[in-house]
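> Task: produce atomic coordinates for the following.
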Amino acid sequence: MNRTYLICLLTIMPFISCKNDKKTDYNDQSEEAVEKEISKSTDNTQTKDLENNNKKAFSWDNIPESTADIGAYPYITPPKGMTEDDDNSKSYEFDKLEMFDGNTFFIIEGKVRRMSIIMEGDKEWQQYLFDKSVSDYLKSIGAKLIFDGQIPNELTGKWGDDPNTVYKHMHEFYAGDVVNHPVSLYVLKTANKKIGFQVSSNSRTIGIVEKEDFTQTIEKVTADDILDEINNKGYATLHINFDTGKSRIKADSYDVIDEIAKMMKANTDLKISIEGHTDNVGDEISNMKLSKNRARSVLMALIDEDIDESRLKSEGFGQTNPIENNSTEEGRAKNRRVELRKI
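As a prediction, the model looks like this:
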């Protein structure tokens, strides 16, 4: 009996050994496959990282200098048979446009023109005429095409967390719809100019920016400045910021209030009339009321600075005395003012 059991055991042992060997081979193959997959994944990640690191920022040094006669700003006009839509074209003394060279985004600051192009008369829009005319002309003056196509959605999607934020970015930095349509982006460098062009064929727009350094033009208003203007002209013009449509003085304008108070304390015989003025946005009755309330707010702020109320009076004139044309934003901004008149 024991001999029979031993024979059977010796008979089946090779099969058990083979099975274990196969299992070991299988495990070895699986581990090798996993190691290869990990290695492949690591290589891919390293490759992507290398690609990202190799993305070079835009440099004007890499743009050839044009010696062509590029004419005067904005350096391009609509093709023959087309014209600018004055209602939708905008000019800015200092603004910005964003450019894309296929790798990175970069901003050019300076003088900006956003052209909206339409056909003359009631003619049908000529797409190919627009595209070829603009591209051929820009190339003829030495502009370099740095991107042509639709900016990838995965990149424009990074402009915001929702569609509204994305479109806000687009409208701030681009002359046309570059989220849904292709755009052609050019740069032009001459001996003393650096210029960017955005050509949005489907949007029928051309954006032009001439690079300029920003120059700060805001100067601190001092008590002496205010007094000198009053003595020379009989009144001083100040631009005090209020909440939109309201009479509450914004925090950034209390420095001006401090300077007015300083002037009044240094000149104890001086009496002034505080006069409010508005632009023509809104109805005339509301603007009259708003100007009176704003002038009164300045008066009360000076009283809070220990200026005797007997030396002050306030009045509002609404939109009746503009000093600039209300048809432009610049003109309207100048019309929204407070005048201190000597009495």
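> make it CA atoms for all contacts and neighbour counts henceforth
OK.
> now the biggest helix by length in the chain: how far from the chain's centre is it?
Taking DSSP state H as the criterion, the chain has its longest helix at helix 2-53. Chain-centre distance of helix 2-53: 59 Å, with CA atoms, centre = their mean, to the nearest Å.
> Which strands or helices does it pack on?
The contact analysis (3 or more CA pairs under 8 Å, 6 or more residues apart in numbering; DSSP states H and E) places helix 2-53 against no helix or strand.
> after that helix, next one along is what?
Next helix or strand after helix 2-53 toward the C-terminus (DSSP states H and E): strand 82-84.
> Tell me how far that next one lies from the chain's centre.
Relative to the centre of its chain, strand 82-84 is centred 26 Å away, using CA atoms, centre = their mean.
> Residues contacting that strand, please?
Contacts to strand 82-84, defined as CA atoms under 8 Å, 6 or more residues apart in numbering, come from residues P78, M115, S116, I117, I118, M119, E120.
> 6 Å - rerun?
S116, I117, I118, M119, E120 (CA atoms under 6 Å, 6 or more residues apart in numbering).
> which residues in this protein form strands?
82-84, 90-100, 105-119, 144-149, 183-189, 194-200, 205-211, 235-238, 272-277, 312-316, 337-342 (DSSP state E).
> who wins for proximity to T217 among those strands?
strand 90-100 (11.8 Å; CA to CA).
> Just want the angle from the closest one to strand 105-119.
130 degrees (axes from the mean of the first three to the mean of the last three CA atoms, to 10 degrees).
> for strand 90-100, packing partners?
strand 105-119 (3 or more CA pairs under 6 Å, 6 or more residues apart in numbering; DSSP states H and E).
> Name the residues of the strand it packs on that are buried.
Across strand 105-119, burial judged by 16 or more other CA atoms under 10 Å covers I108, E109, G110, K111, V112, R113, R114, M115, S116, I117, I118, M119.
> Here is the second sequence; please produce its structure so I can put it next to the first one:
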Amino acid sequence: MAAKPGFDINSVPVSSVALPPFPYLAYPDKLDDGYKHNTQDSDFDEVQLIAGHDLRTVEGKVSRRFFPHNTIGMSAIGSVKNHENAIKLLGGVLVNDIVPADPEFRKLHPEQDSVLAQKMHLPGISNGGKNYHVYLLRTDKTNIWFVVSIFDDDNLTWLLTVEEKPLQQSVGFIKADAMAASLQTQGHVALYLPFDTDSDVIKAEGKTAVDEIVKLLRADSKLQLNIEGHTDNVGAAAHNKTLSLARAQAVVKAITAQGIDATRLNALGLGAERPLQDNANEAGRAKNRRVELVKR
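Modelled structure (predicted):
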């Protein structure tokens, strides 16, 4: 069987419709306030959703909401159709050609339901993975994704909105003298360099951290370091290990490009083998996605 082509985001036309405030979709008018449930929203998070026939990772502002549509006499299909009509009026287009519970999809992603649900920000897979709908709304400024899915024996509607946007950096990078102190007392220091998602490309804002590592090495000509790449546990272990090594190598390349002898550096990829915190939530996973300098 021939491989199915990947999803082309440009196949979705750009909408010129004036949009309401984020998260763009309102609860049904008849729904009592006590049934309006908002989980913790995030100004910046990562979500994997289905576009075409496979997962696509998107980053940005995220809203997660759910409500029991049966309390207002609304059926599951009625809820789906209501939300679909509202999204289409804004210019959104249905973009998933497969659902999480489909055997074809599970062959590509055989991990446990709980792991997959965590990546997709869903309450589950087996109990609602057959009624799952992803819509894309493109504007001249960003992409907005909507996920409408049904859970709890077809009685609960789960709404996920992701407005793509870059991270607003709020944490500064550690300076060379602080790195030196940590290496002296602990033998290692963790750095959170910004990379593109699932990529070994260091983002432009990471140059400051690289410059500080170079200052560290120039200040101590005898210092030798292992540059260790670490990931969270989302995705295949082999892929994470390969990615972590590629990121460590990218850091070495950026350092040696400024004249540091490559023999003083050794790149290692450890994947998710040495987490700093629990991978069960995004805060822990963010701490585990790091590059460590380890004194040799």
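> care to give me the TM-score?
Aligned and superposed, the two chains score 0.51 in TM-score terms (TM-score structural alignment, normalised by the length of the second structure); 179 aligned residues with a CA RMSD of 3.5 Å.
> re the thing from before, compile the buried residues of strand 105-119 of the first structure into JSON lines and extend it with columns for distance to K342 of the first structure.
Converted to JSON lines, the buried residues of strand 105-119 of the first structure look like this (distance: CA to CA, whole Å):
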{"residue": "I108", "distance to K342 of the first structure": "46"}
{"residue": "E109", "distance to K342 of the first structure": "42"}
{"residue": "G110", "distance to K342 of the first structure": "40"}
{"residue": "K111", "distance to K342 of the first structure": "40"}
{"residue": "V112", "distance to K342 of the first structure": "41"}
{"residue": "R113", "distance to K342 of the first structure": "43"}
{"residue": "R114", "distance to K342 of the first structure": "44"}
{"residue": "M115", "distance to K342 of the first structure": "46"}
{"residue": "S116", "distance to K342 of the first structure": "48"}
{"residue": "I117", "distance to K342 of the first structure": "51"}
{"residue": "I118", "distance to K342 of the first structure": "53"}
{"residue": "M119", "distance to K342 of the first structure": "55"}
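> returning to that earlier point: can you tell me which of the strands of the first structure is nearest to Y174 of the first structure?
strand 90-100 (5.9 Å).
> can you map out the helices along the stretch 151-300 of the first structure?
Ranges of helices in the stretch 151-300 of the first structure, per DSSP state H, counting those that start in this stretch, are 153-156, 163-173, 223-233, 254-266, 284-304.
> For D95 of the first structure, what is the corresponding residue in the second structure?
Matched by TM-score structural alignment, D95 of the first structure corresponds to D45 in the second structure.
> What of I141 of the first structure?
In the second structure, I141 of the first structure lands on L90 (TM-score structural alignment).
> so how many other residues sit close to that match?
Other residues near L90 of the second structure number 18, with proximity taken as other CA atoms under 10 Å.
> same question, the one 3 residues further on
In terms of burial, V93 of the second structure registers 20 neighbours under the definition other CA under 10 Å.
> Then I87 of the second structure?
Neighbour count of I87 of the second structure, defined by other CA under 10 Å: 20.
> State the distance from it to V147 of the second structure.
Note on I87 of the second structure: its distance to V147 of the second structure, by CA to CA, to the nearest Å, is 10 Å.
> do K295 of the second structure as well
Remark: distance between K295 of the second structure and V147 of the second structure (CA to CA) = 46 Å.
> re the thing from before, among the helices of the stretch 151-300 of the first structure, show me which one is buried the most.
helix 284-304 (a mean of 19; mean count of other CA atoms under 10 Å).
> so that one aligns onto which residues of the second structure?
Going by TM-score structural alignment: helix 284-304 of the first structure matches no residues.
> Who are the packing partners of that helix?
Against helix 284-304 of the first structure (3+ CA pairs under 6 Å, 6+ apart) you get strand 272-277, strand 312-316.
> Apart from its chain neighbours, what residue comes closest to the residue most central in space within the first structure?
Geometric centre of the first structure, nearest residue: E172, 4.2 Å, by CA atoms, centre = their mean. The shortest distance from E172 of the first structure to any non-neighbouring residue, by CA to CA, 6 or more residues apart in numbering, is to L97 (7.8 Å).
> same question, A191 of the first structure
E65 (6.7 Å).
> Tell me the counterpart of that neighbour in the second structure.
Match for E65 of the first structure (TM-score structural alignment): V14.
> thinking again about what came up before, do I have it right that the residue nearest to A191 of the first structure meets N192?
No: using CA atoms under 6 Å, E65 of the first structure is not in contact with N192, being 9.6 Å away.
> okay, the two: which has more neighbours?
Neighbours per residue, other CA under 10 Å: of E65 of the first structure and N192, the larger number sits with E65, 18 against 6.
> From I195 of the first structure, how far off is that one?
Counting by CA to CA - E65 of the first structure and I195 of the first structure are separated by 11 Å.
> right, so of the helices of the stretch 151-300 of the first structure, which gets closest to K132 of the first structure?
helix 163-173 (24.4 Å).
> what comes into contact with that closest one?
L97, E98, W159, G160.
> hang on, the earlier thing: can you tell me which of the helices and strands packed on helix 284-304 of the first structure is most buried?
strand 272-277 (a mean of 24).
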